[in-house]
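Participant: only the shape, not the letters, is given here:
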């Protein structure tokens, strides 16, 4: 008799054999520079808590205040009965922070791409130009669209120019989507060149700034602010699950764009609104970023320090232009072994392997935070050095 679910165990076994099976650890403490796992304390170098806001008392206080006033759950989608005044308050503050006319808040950064991409380019005659290293959420959002997807080589402006020219006579809408910061290597999209090319060819420009929010630009306002491209990028897509330290996604742009997304985007029409505690915590994060650049500057200082020290030891840290610090190991099994040895030494830094990154480029992606002290990072460097020498990654 056939066993229809047998493939599950077979594929899991194959992943284990190939060194691609991931160990998922459980945190027993708040997210922070140090965390507790299995009753022990570890230096945390693998979260996206860029500014250390996940456990900030100002966010916690705002959550308590708003939960007491508004409750917890929205109880409905935004278009029926789920839009509450805190949602509007957050959207107005995000728009002001981003320097846009309007913004819409959705459930996650993943949902933000599902909100924008199929909604703006959903027809069979439409074209989507997508960077070859775009995030999985962008890829999936493109797949859900009926549009033809044209991939251009990563940050290769000559290839993008060629493909725009080859498709200049397309009948439908044209949309270009790119990550702002590419999270696996830490490099930044060539947004000024992209905008210039797209303006010549009548292409809508959307940038997913998930790893740029709270990191790039004045006080963390993002990649559009970083390159002074206000008014020339049609859609800024973002997440509040990284530098903001909370959860939720957003899209910012013109008032007519946001009105269109409210009426047409499926995550807004068919999935319940963001919870009140999430909204409240995000409000606190925006207020903190508007008040001071201290946390953003500390993040960059920490990132520069770690890259410099690991590079001096001989580690391959690729070509990161942001605080993201990839340490390229090579084979998945070696990266997993490296991560396990770091864990034994008190450093929580997970291995990133295929399919998240191409085969042969498995790595430890060290994610610094403004919450880390210099002593924390020196401890990390010492442990990387010890494991690197033990495994022959560095001499």
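Facilitator: Perfect, I can see it now. Bear in mind the structure is a predicted one, so any value in this text is a computation, not a measurement.
Participant: use CA for all of it now, contacts and neighbours both
Facilitator: Will do.
Participant: for this structure, what spans make up the helices?
Facilitator: Secondary structure of the chain (DSSP state H): helices at 6-17, 57-70, 85-98, 109-120, 136-144, 157-166, 191-201, 223-226, 255-264, 266-270, 276-291, 294-313, 332-344, 374-391.
Participant: let me have those in TSV, extended by mean neighbour count and distance to residue 240.
Facilitator: Compiled in TSV, the helices of the chain are given as follows (neighbours: other Cα atoms under 10 Å; distance: least, Cα to Cα, whole Å):
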stretch	mean neighbour count	distance to residue 240
helix 6-17	12	32
helix 57-70	16	13
helix 85-98	18	11
helix 109-120	25	7
helix 136-144	18	15
helix 157-166	15	29
helix 191-201	16	22
helix 223-226	22	15
helix 255-264	16	18
helix 266-270	19	16
helix 276-291	21	7
helix 294-313	18	15
helix 332-344	20	27
helix 374-391	17	25
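Participant: what's the closest of the ones you listed to residue 25?
Facilitator: Checking the helices of the chain against residue 25 by Cα to Cα gives helix 332-344 as the closest, at 11.0 Å.
Participant: show me the contacts for residue 382.
Facilitator: Not one residue lies near residue 382 by Cα atoms under 8 Å, 6 or more residues apart in numbering.
Participant: where's it relative to residue 363, distance?
Facilitator: Look at residue 382 and residue 363: by Cα to Cα, to the nearest Å, they are 18 Å apart.
Participant: neighbours around residue 170, how many?
Facilitator: Close neighbours of residue 170, defined as other Cα atoms under 10 Å, add up to 12.
Participant: let me fix that: residue 125
Facilitator: By the criterion of other Cα under 10 Å, residue 125 has 14 neighbours.
Participant: residue 172 touches residue 146, doesn't it?
Facilitator: No - counting by Cα atoms under 8 Å, residue 172 sits too far from residue 146 to count as a contact (11.5 Å).
Participant: which neighbours do the two have in common?
Facilitator: By the contact definition Cα under 8 Å, 6+ apart, residue 172 and residue 146 are jointly contacted by 123-124, 126.
Participant: any chance of these in JSON lines, with distance to residue 376 too?
Facilitator: As requested, the shared contacts of residue 172 and residue 146 are exported to JSON lines (distance: Cα to Cα, whole Å):
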{"residue": "123", "distance to residue 376": "51"}
{"residue": "124", "distance to residue 376": "52"}
{"residue": "126", "distance to residue 376": "50"}
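Participant: and the comparison structure, right after this:
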């Protein structure tokens, strides 16, 4: 593998030269829980007993250290074991999986929900099955990396990227797609992780509704609101709540505001039933524990 490793080493050097290499990962050796008025701290490898504030996590509500959450996780492990040991359709569906999916669907006022190993896997898992050779994927320019890679995997007939939050360009994209495609997926982040702004979902919904009849198999909205759900909106229901509009398929994570692991999608019963049969990241992966 000397020639391959030589090529990879040159690519790593290019990352160094560009200043974009992530380098060695910071290793947390212990988490010190909150005590009195002092919030939680972490100890880091190589830093001895020096405690640090962790200001760069996505645990917006601090639930990963909540005693009730920890106790529930311990109880589930004692009851069901440390892992499911199978994919869902064989023997890996346990009562907590079904209960969680129902509660997530109810939380978002949807007919059904399904959980994945992560939100990244959710996006990768659902976009491709919804894409046919006559589908257009229309995507905001600042969408998360998972949406970019899901679009590549899906290989739509048309891939149209519109400038960030530009509704005029989204309208033009829908017009273009309607001329050649039977189906359109308008895909956007809810809250954009690198900027903190959010999609004008009410305006997007109005545009998509205006063009829906131009597509034989509808124009639908897919929103990844992993940074919004749990921390954005009066009741934590994210961009939908703030904008007063809904996605046809809503994706979010359990790994940020909710403090644990996993991703999920909620939508109509038919849509979720279809994805249970066709989403490879769901069908062929063990569920969360």
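Facilitator: Alright, I've got the coordinates. Here the structure is a predicted model, which means the values were calculated and not measured.
Participant: would you give the TM-score for this superposition?
Facilitator: Laid over one another, the chains give 0.90 as their TM-score (TM-score structural alignment, normalised by the length of the second structure), with 272 aligned residues with a Cα RMSD of 1.7 Å.
Participant: make a PyMOL selection of the buried ones in the shared contacts of residue 172 and residue 146 of the first structure.
Facilitator: Here is the PyMOL selection string for the buried members of those, based on 16 or more other Cα atoms under 10 Å:
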select buried, resi 126
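Participant: nearest to residue 10 of the first structure among the shared contacts of residue 172 and residue 146 of the first structure?
Facilitator: Set against residue 10 of the first structure, the nearest of these by Cα to Cα is residue 124 (37.4 Å).
Participant: residues contacting the closest one?
Facilitator: Contacts of residue 124 of the first structure (Cα under 8 Å, 6+ apart): 146-148, 172.
Participant: next one: it from residue 174 of the first structure, what distance?
Facilitator: From residue 124 of the first structure over to residue 174 of the first structure the distance is 11 Å, taken as Cα to Cα.
Participant: need the residues touching each of the two.
Facilitator: Counting by Cα under 8 Å, 6+ apart, residue 124 of the first structure and residue 174 have no shared contacts at all.
Participant: what does residue 135 of the second structure align to in the first structure?
Facilitator: Counting by TM-score structural alignment, residue 135 of the second structure lines up with residue 126 in the first structure.
Participant: nearest spatial neighbour of its match, skipping sequence neighbours?
Facilitator: Closest residue in space to residue 126 of the first structure, ignoring its immediate chain neighbours: residue 172 at 4.3 Å, by Cα to Cα, 6 or more residues apart in numbering.
Participant: same deal with residue 47 of the first structure?
Facilitator: Leaving aside its sequence neighbours, residue 47 of the first structure sits nearest to residue 367 (Cα to Cα, 6+ apart; 6.2 Å).
Participant: repeat for residue 253 of the second structure
Facilitator: In space, residue 253 of the second structure is closest to residue 263, 4.1 Å off (Cα to Cα, 6+ apart).
Participant: what about the one you found, neighbour count?
Facilitator: Close neighbours of residue 263 of the second structure, defined as other Cα under 10 Å, add up to 23.
Participant: could you find the counterpart of it in the first structure?
Facilitator: Mapped onto the first structure by TM-score structural alignment, residue 263 of the second structure lines up with residue 249.
Participant: and residue 81 of the second structure, by the same measure?
Facilitator: By TM-score structural alignment, residue 81 of the second structure lines up with residue 71.
Participant: and its match, what does it touch?
Facilitator: Residue 71 of the first structure neighbours (Cα under 8 Å, 6+ apart): residue 276.
Participant: can you tell me how far it sits from residue 137 of the first structure?
Facilitator: 31 Å.
Participant: please apply the same query to residue 264 of the first structure.
Facilitator: 19 Å.
Participant: next one: residue 39 of the first structure
Facilitator: Counting by Cα to Cα, the gap from residue 39 of the first structure to residue 137 of the first structure is 34 Å.
Participant: show me what residue 192 of the first structure lines up with in the second structure.
Facilitator: So residue 192 of the first structure corresponds to residue 202, using TM-score structural alignment.
Participant: oh sorry, the question was meant for residue 362 of the first structure
Facilitator: In the second structure, residue 362 of the first structure lands on no residue (TM-score structural alignment).
Participant: residue 362 of the first structure reaches residue 329, doesn't it?
Facilitator: Yes - counting by Cα under 8 Å, residue 362 of the first structure does reach residue 329; the two are 5.7 Å apart.
Participant: any residues in contact with both of the two?
Facilitator: Common contacts of residue 362 of the first structure and residue 329 (Cα under 8 Å, 6+ apart): residue 335.
Participant: leaving out the residues flanking it, which one is nearest to residue 260 of the second structure?
Facilitator: That would be residue 254: by Cα to Cα, 6+ apart, it lies 5.6 Å from residue 260 of the second structure.
Participant: show me the contacts for the one you found.
Facilitator: When contacts are counted by Cα under 8 Å, 6+ apart, residue 254 of the second structure touches 118-119, 260-264.
Participant: ok, and what's touching stretch 233-248 of the second structure?
Facilitator: Outside of stretch 233-248 of the second structure, the residues within contact range by Cα under 8 Å, 6+ apart are 107-108, 190-191, 198-202, 205, 220-223, 225, 228-232, 267-268.
Participant: give me the buried subset of these.
Facilitator: Buried members of the contacts of stretch 233-248 of the second structure, scored by 16+ other Cα under 10 Å, are 108, 190-191, 198-202, 205, 220-223, 225, 228-232, 267-268.
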